[in-house]
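Peer 1: got a structure for you, letters missing:
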């Protein structure tokens, strides 16, 4: 074809075209293909059906339809056509040239064309000014793609919601819808025939609080934006546009996140809204609380009893619970004790709340003086929420969630206080010595049961770690989650021990790091990692969910990273090609932001001391998360440098002042980051470069001086349009690995350089470890690291010279 977009009336050879003009049509056997080959638009028939529909689908071997035009009126044969009508509308015609579907635009556009964009959005555009007069993204079906907005427009009485198919074989609108509802604080709901069947909980500015494993960039960047005229909307913004991801409302009412696996040639479900029974809206009825890890899963909130004991015992909890003791404020009796609030921790806040612009103290006081107020909460990022209706859809979480304060009669709380007082008085009357003896044996029993030895307890005290502040998991829970630590679930191995993939009873996927009894890293590293990472929260740091210290077992439980560690992609024979340059830039800048948080933005100043590719984990969107804080050090006060006689880390990532003299500071991590940056750019390891006698840093320095630094780029993804980026990033990498610590930029400066906030970069000086490697030095290091990691390159302990 001579012209892009030109097609005959029969659309011969239409395969590579993404546009259709006013004088053209799309027949049954033709297709529009988006410019980047990601999506196509064509007629199709669902499985087990001969009916024909016009739909947008991913251009993949597996038919994945994300939008259907004529879902209410299918064609019965192969004679359908798609075109722009004389009045400027997109239409589908049957064999008799009757309109079966139209965009129904009232204002005619004389010169228009339809384009299938690489986002999956079909747009009808006015060719005179390029404006979109209609787009499929504003008429969603059952699939939610990047940049598509789910909107409840209360001003124009319009909305854009997901509506399920009737069945997997029938695209007709089904019973389920996914909406965002803006009342007071935004929440998302799945409704069946208008009735709620699933709810996210309120949006706090970063996440939906009713989804405990949701982070600020959860599932490829779910965002709620409140600056839309009249109402907020939610959208998906992907950090890595090369990954195929979409959200899908299936015909059973479950919301699923799907990610395409090139390796498996299939869609993997990475999250589902119905991972356990407690996800069903109002499972335990009014004033009931659902806990997926408990049996039975439903219980009444404290101060309440089942409304129908028979139904409750039969496992029918829908009638919920009723208050056991009448509130004092309802009795018009001012002589009695005032009502009080019971704090319930880590819950999904119930539905039907109202937002008030009050401080925390004002929130409590205003609720207390208003008898209709039965509960309040003050979740971070939201503020004062109050309830005057039944507390419905409350769920107990193992971690995450918010605190709920429930109004109870004074006697409901006083009874417990009086009980404790009576116990204490009785114990005192028995005498100090018997109590002390009993307490001693009780403590010994508890310590033995939970697996705490005297030595490990002392280590906890010395490290200032309070395990009770971190969620704990029973050994049996983790054993079941990992199928008894099956080799099939093994994710990796390091100096600490083995790491396993697991799935908790509530469906949450986890990574379990199990301390081996023969581990090179022992209790000290274990406690250090608990102390450091339990105090941190950043989207580029892996999240610690809890720990297990039971008998002789010591385990850390992390969020699961489905794409594993960065080294597997960089240094694999083929997988490095999966990391486009755009993805690598996202990874580099994400690591730097994580370091900046550790060095400057967190409450503690932390030096990681073992930053390397294997300690960078990748989530579903290939966003990086720094992991393994067993060797990290916390700086106190205004300190910014320290010495140690216990040098830890990995050969090749250590700066000279640390490896030889044990001096470490922020510049240690900067050096390691520089090495890692050069590895990400080149796709090659620093310590096992092609020329076995050179480090990658030396090779990069050589190319820099020869004016050939663009040759550093990974040949597998090279493109001439990357040259400016390569020069800048390599320049930054070489600045980070300069021999003198004082010459290296700090982390904030590095980030400014990467983001081009600093336009002119200084010329780097000669890097450390730039010369020839001797086999003797490597052998010597290996000998000295006999207590080191099993990967043969990590050094756990080296005495500083």
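Peer 2: Perfect, thanks for sending it. A quick note: this is a predicted structure, and the numbers were derived from the prediction, not measured. Numbering: from 1, shown residues only.

Peer 1: Going by C-alpha atoms from here, please, whenever you check contacts or count neighbours.
Peer 2: Fine.

Peer 1: List the single closest residue to residue 683 in space, sequence neighbours excluded.
Peer 2: Nearest-residue entry for residue 683: residue 570, 5.0 Å, with adjacent residues in sequence omitted and distances by C-alpha to C-alpha, 6 or more residues apart in numbering.

Peer 1: so that neighbour makes contact with residue 681?
Peer 2: No. The pair residue 570 / residue 681 is not scored as a contact, 9.2 Å apart, by C-alpha atoms under 8 Å.

Peer 1: Can you work out which residues contact both of those two?
Peer 2: Jointly contacting residue 570 and residue 681 under the rule C-alpha atoms under 8 Å, 6 or more residues apart in numbering is no residue at all.

Peer 1: quick one: contacts for the residue nearest to residue 683?
Peer 2: Counting by C-alpha under 8 Å, 6+ apart, residue 570 makes contact with 576, 579, 679-680, 683-684.

Peer 1: And those, which of them are buried?
Peer 2: Restricting the contacts of residue 570 to buried positions leaves 576, 579, 679-680, 683-684, with burial counted as 16 or more other C-alpha atoms under 10 Å.

Peer 1: Check the chain for its longest strand and report it.
Peer 2: strand 170-181 (DSSP state E).

Peer 1: close enough to count as contact, residue 189 and residue 199?
Peer 2: Yes. Contact between residue 189 and residue 199 holds when scored by C-alpha under 8 Å: they sit 4.6 Å apart.

Peer 1: let's bring in a second model and compare:
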């Protein structure tokens, strides 16, 4: 299964609020849901036109007005994906043997596979490594999100988005093939026992990469709302370059004079913006809130939600906000595993940016373009002398290590899938 920090899954999954099948959970703002009643046949939208779901609950797709080239990326007119046969993927993964499993979730399992430069299966250990996601045939919600992955990732091309290479649909067998991300998920590196701590410099690099991916999604004429930004959906390649994965919940943004879209509430507790959870109103800047939560996790080394923390600290955002704007208090919040080895000026600027992203009202949050520009400014900052102990008094630092950063045992998985990998779609 490999190193736990590079792709063997994780033993904690944040709780989702997604229905396990269409229609089993409806927000007070939802109306009709358009779904497919069959998982057989061929996907008519792949390779030609795209199916757009109507109603408030389905996944929408299609970039009719948004085809074009953007900084470092582009939106394709049609997907450029290989259609694999089931036999090819069975061969590539050694017949889906257990020792090929990279992770597992409600969607199904993700397997390690090997292909050559023409995407033909080859002997394990040779050629190029890929990640093969195999749908649980009983999951209708998984089918919708499988289709959304193709609709979005099949046409979105950017260095900070995980590359979808192809798909398979034969009878009830639904599979997706992705590039392999050698370092697994950001969540594993932040919270998995046995993973060496990420340095301050690496965390800043990862934040910038993830921000570039989101900024690209928001820059298209038909803005793409990612809707599920969280640490487990940020994957890292061998050089710790961050790429966004799992577009199963992505939606096209508002059109015309509309400020938001109204949709069935789906996502992950702790990361979803408050206005979306309360009303079902989804803004482009709802993604910015999720980015702020992940930034807070990277600063503090603590999970967005953890029931094992002391009373009043279940929600990291609620508890940590007062620490973000004060240099002296910030030292108590910073991850103890830094051992003070971070640039205090950069950290304060990053904390203030995080606070802005977590603003209660969408209009008060910066755009992802502004977030990216600020992070790049922070990265380029030159300190007079490298900090060796961070900031704050020794008493503050001691407090941070003994109180703010007490680590608890990983919470039992709140969903069906108990083992997931960066490549695995989380349990639905």
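Peer 2: Done, it's in. Please read all numbers here as calculations on a predicted model, not as lab measurements.

Peer 1: before we move on, the earlier item: translate the residue nearest to residue 683 of the first structure into the numbering of the second structure.
Peer 2: Alignment note (TM-score structural alignment): residue 570 of the first structure maps to residue 190 of the second structure.

Peer 1: Can you tell me how far its match is from residue 336 of the second structure?
Peer 2: Applying C-alpha to C-alpha, to the nearest Å, one obtains 12 Å for the distance of residue 190 of the second structure from residue 336 of the second structure.

Peer 1: again, but for residue 96 of the second structure
Peer 2: From residue 96 of the second structure over to residue 336 of the second structure (counting by C-alpha to C-alpha), the distance is 40 Å.

Peer 1: quick one: which of the two has more around it?
Peer 2: residue 336 (24 against 19; other C-alpha atoms under 10 Å).

Peer 1: Just want the most central residue of the second structure.
Peer 2: Nearest to the centroid of the C-alpha atoms of the second structure, with distances taken as C-alpha atoms, centre = their mean, sits residue 233, at 2.3 Å.

Peer 1: Residue in the first structure paired with that residue?
Peer 2: Residue mapping for residue 233 of the second structure onto the first structure gives residue 615, with TM-score structural alignment as the criterion.

Peer 1: corresponding residues in the second structure for stretch 31-39 of the first structure?
Peer 2: The alignment of stretch 31-39 of the first structure onto the second structure (TM-score structural alignment) finds no residues at all.

Peer 1: if we can go back for a sec, ok, the match of residue 570 of the first structure to residue 203 of the second structure distance?
Peer 2: According to C-alpha to C-alpha, residue 190 of the second structure and residue 203 of the second structure sit 10 Å apart.

Peer 1: joint contacts of the two?
Peer 2: With the criterion set as C-alpha under 8 Å, 6+ apart, the overlap between the contacts of residue 190 of the second structure and residue 203 is residue 298.

Peer 1: thinking again about what came up before, anything in contact with each of residue 190 and residue 336 of the second structure?
Peer 2: By C-alpha under 8 Å, 6+ apart, the residues touching both residue 190 of the second structure and residue 336 are residue 301.

Peer 1: what about residue 204 of the second structure, which helix or strand?
Peer 2: Per DSSP states H and E, residue 204 of the second structure falls inside helix 200-219.

Peer 1: Go through that helix and flag the buried ones.
Peer 2: Buried residues in helix 200-219 of the second structure, counting neighbours by 16+ other C-alpha under 10 Å, are found at 200, 203-218.

Peer 1: again with stretch 106-119 of the second structure
Peer 2: The neighbour-count criterion (16+ other C-alpha under 10 Å) identifies 106-115, 119 as the buried residues of stretch 106-119 of the second structure.

Peer 1: Among these, name the ones in strands.
Peer 2: Using DSSP E, these in strands are 108-115.

Peer 1: From those, pick the one nearest residue 276 of the second structure.
Peer 2: Within the set of those, residue 108 lies nearest residue 276 of the second structure; the separation is 27.6 Å, counting by C-alpha to C-alpha.

Peer 1: Check the spacing between the alignment partner in the first structure of the closest one and residue 788 of the first structure real quick.
Peer 2: Aligned by TM-score structural alignment, residue 108 of the second structure pairs with residue 497 of the first structure. Computed as C-alpha to C-alpha, the residue 497 of the first structure to residue 788 of the first structure distance reads 12 Å.

Peer 1: So residue 258 of the second structure: helix, strand or coil?
Peer 2: Counting by DSSP: H, G, I helix; E, B strand; the rest coil, the backbone at residue 258 of the second structure sits in coil.

Peer 1: following the helix holding residue 204 of the second structure, which helix or strand comes up?
Peer 2: strand 224-225.

Peer 1: mind checking what residue 337 of the second structure lines up with in the first structure?
Peer 2: Across the two structures, residue 337 of the second structure finds its equivalent in residue 716 of the first structure, going by TM-score structural alignment.

Peer 1: To clarify, my last question referred to residue 291 of the second structure.
Peer 2: Checking TM-score structural alignment: residue 291 of the second structure goes with residue 673.

Peer 1: which SS class is its match?
Peer 2: Following three-state DSSP, the label given to residue 673 of the first structure is helix.

Peer 1: Residue 572 of the first structure now?
Peer 2: Secondary structure, three-state DSSP: residue 572 of the first structure is coil.

Peer 1: That one: neighbour count?
Peer 2: Look at residue 572 of the first structure: counted by other C-alpha under 10 Å, it has 13 neighbours.

Peer 1: swap in residue 721 of the first structure?
Peer 2: Counted with other C-alpha under 10 Å, the neighbours of residue 721 of the first structure add up to 8.

Peer 1: Before we go further, it is sitting in a helix, right?
Peer 2: Yes. Assignment of residue 721 of the first structure by three-state DSSP places it within a helix.

Peer 1: Would you mind listing the residues in contact with it?
Peer 2: Going by C-alpha under 8 Å, 6+ apart, residue 721 of the first structure touches no other residue.

Peer 1: Residue 149 of the first structure contacts residue 160, correct?
Peer 2: Yes. Here residue 149 of the first structure lies in contact with residue 160, judged by C-alpha under 8 Å, at a distance of 7.3 Å.

Peer 1: Which one's more surrounded, these two?
Peer 2: Here residue 149 of the first structure and residue 160 are set side by side on neighbour count (other C-alpha under 10 Å), and the busier one is residue 149, at 23 against 20.

Peer 1: quick one: what's aligned to that one in the second structure?
Peer 2: In the second structure, no residue is paired with residue 149 of the first structure according to TM-score structural alignment.

Peer 1: Which of the three states applies to the nearest residue to residue 149 of the first structure once chain neighbours are set aside?
Peer 2: Of all residues not flanking residue 149 of the first structure in the chain, residue 235 sits nearest, at 4.8 Å (C-alpha to C-alpha, 6+ apart). When the structure is reduced to helix, strand and coil (three-state DSSP), residue 235 of the first structure reads as strand.
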